[in-house]
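>>> Below: sequence and its predicted model.
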Amino acid sequence: MRYTLLLHYPEADEQSIGREAIEAGMAAFASYAEALDAAGVLRSAEVLQPSSASTTVSTRDGELRIQDGPFADTKDQLGGTFVIDVPDLDAALDWAGRAPSATWGAVEVRPSAVRFVDGSWRPA
């Protein structure tokens, strides 16, 4: 079953936490991705740009609304995702607990419902 691990954590940059912490985090995530890949469960991974680069789109009363920045007013950001294919929720939870950001943020585990492959929607 496919699960997406959504990595939520406080947004930080080199100026606020230091270059050494950034490099350590990058190394930890590289190791985590390599472990997922070696286990044969990694399907994709994305590191997102800072929330300040985002644009949020919504429609209210038939009118398109475009807002610069993230929609949620929160100290945490969605920093990245890993899509994994594992036998069950317990396995997904185990991998989520190993994510480096689980120690300084939260990892939301969400099962996939459908996915778009080769021009069509399919059950995940």
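Great, that's in hand. Residues are numbered from 1 along each chain as shown.
>>> contacts, neighbours, all on C-alpha from now
OK.
>>> all helices of the chain, in order?
Taking DSSP state H as the criterion, the chain contains helices spanning 14-17, 19-38, 89-98.
>>> wait, which of those helices is closest to Thr59?
helix 89-98 (32.9 Å; C-alpha to C-alpha).
>>> and the angle for the closest one with helix 19-38?
160 degrees (axes from the mean of the first three to the mean of the last three C-alpha atoms, to 10 degrees).
>>> Contact partners for the residue nearest the centre of the chain?
Nearest to the mean C-alpha position of the chain, by C-alpha atoms, centre = their mean, lies Thr81 at 2.3 Å. Counting by C-alpha atoms under 8 Å, 6 or more residues apart in numbering, Thr81 makes contact with Thr4, Leu5, Leu6, Leu7, Ala45, Glu46, Val47.
>>> The structure to be compared is supplied as follows:
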Amino acid sequence: MKHYLLSVVTPADGVPPAPEELGHIMRRVEGFHRELQEAGAWVFDGGLSAPDTATVVRAKDGDTMLTDGPYIEGKEYLGGLSIIKAPDLDAALVWGRKAALAIGLPIEVRPFEGEVEG
């Protein structure tokens, strides 16, 4: 069994959904997470705060330097993630499609290196 990262690709200049629409989205996401758990594919999931809340830690000359904000400015950012277990990429892509339908944003599906137990 492999682990896969399902990344929620969020537009940096996107307009947040209205509260009513957000409620519908969150119910679909909760259903998606429940389905993952019932199938034994769920490992972890979570949403992330906006990029401007980030702090970047860089190593330099045996010390570290802290910088406010995201490492890279971009048109999109990682808005949330799920880590799942799936037997292969095709199965992970099925979960990626379900995530995209639930959330309404693009989902990047990427395998972790190596195999995992269970």
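Cool, got the structure. Here the structure is a predicted model, which means the values were calculated and not measured.
>>> returning to what we had before: which ones among the contacts of Thr81 of structure 1 are found in strands?
Thr4, Leu5, Leu6, Leu7, Ala45, Glu46, Val47 (DSSP state E).
>>> Same list (the contacts of Thr81 of structure 1) but as a markdown table, adding neighbour count and distance to Ala91 of structure 1.
Shown next, in a markdown table, are these (neighbours: other C-alpha atoms under 10 Å; distance: C-alpha to C-alpha, whole Å):
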| residue | neighbour count | distance to Ala91 of structure 1 |
| --- | --- | --- |
| Thr4 | 21 | 12 |
| Leu5 | 23 | 12 |
| Leu6 | 19 | 15 |
| Leu7 | 23 | 17 |
| Ala45 | 14 | 17 |
| Glu46 | 11 | 20 |
| Val47 | 12 | 22 |
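>>> Tell me the one among these nearest to Phe116 of structure 1.
Each of the contacts of Thr81 of structure 1 was scored against Phe116 of structure 1 by C-alpha to C-alpha, and Thr4 proved nearest at 14.5 Å.
>>> Test my guess that that closest one contacts Val109.
Yes - using C-alpha atoms under 8 Å, Thr4 of structure 1 makes contact with Val109 at a distance of 5.9 Å.
>>> Per the alignment, Leu7 of structure 1 pairs with which residue of structure 2?
With TM-score structural alignment as the criterion, Leu7 of structure 1 lines up with Val8 in structure 2.
>>> let me fix that: Val117 of structure 1
Checking TM-score structural alignment: Val117 of structure 1 goes with nothing.
>>> burial count for Val117 of structure 1?
Applying other C-alpha atoms under 10 Å, we find 8 residues neighbouring Val117 of structure 1.
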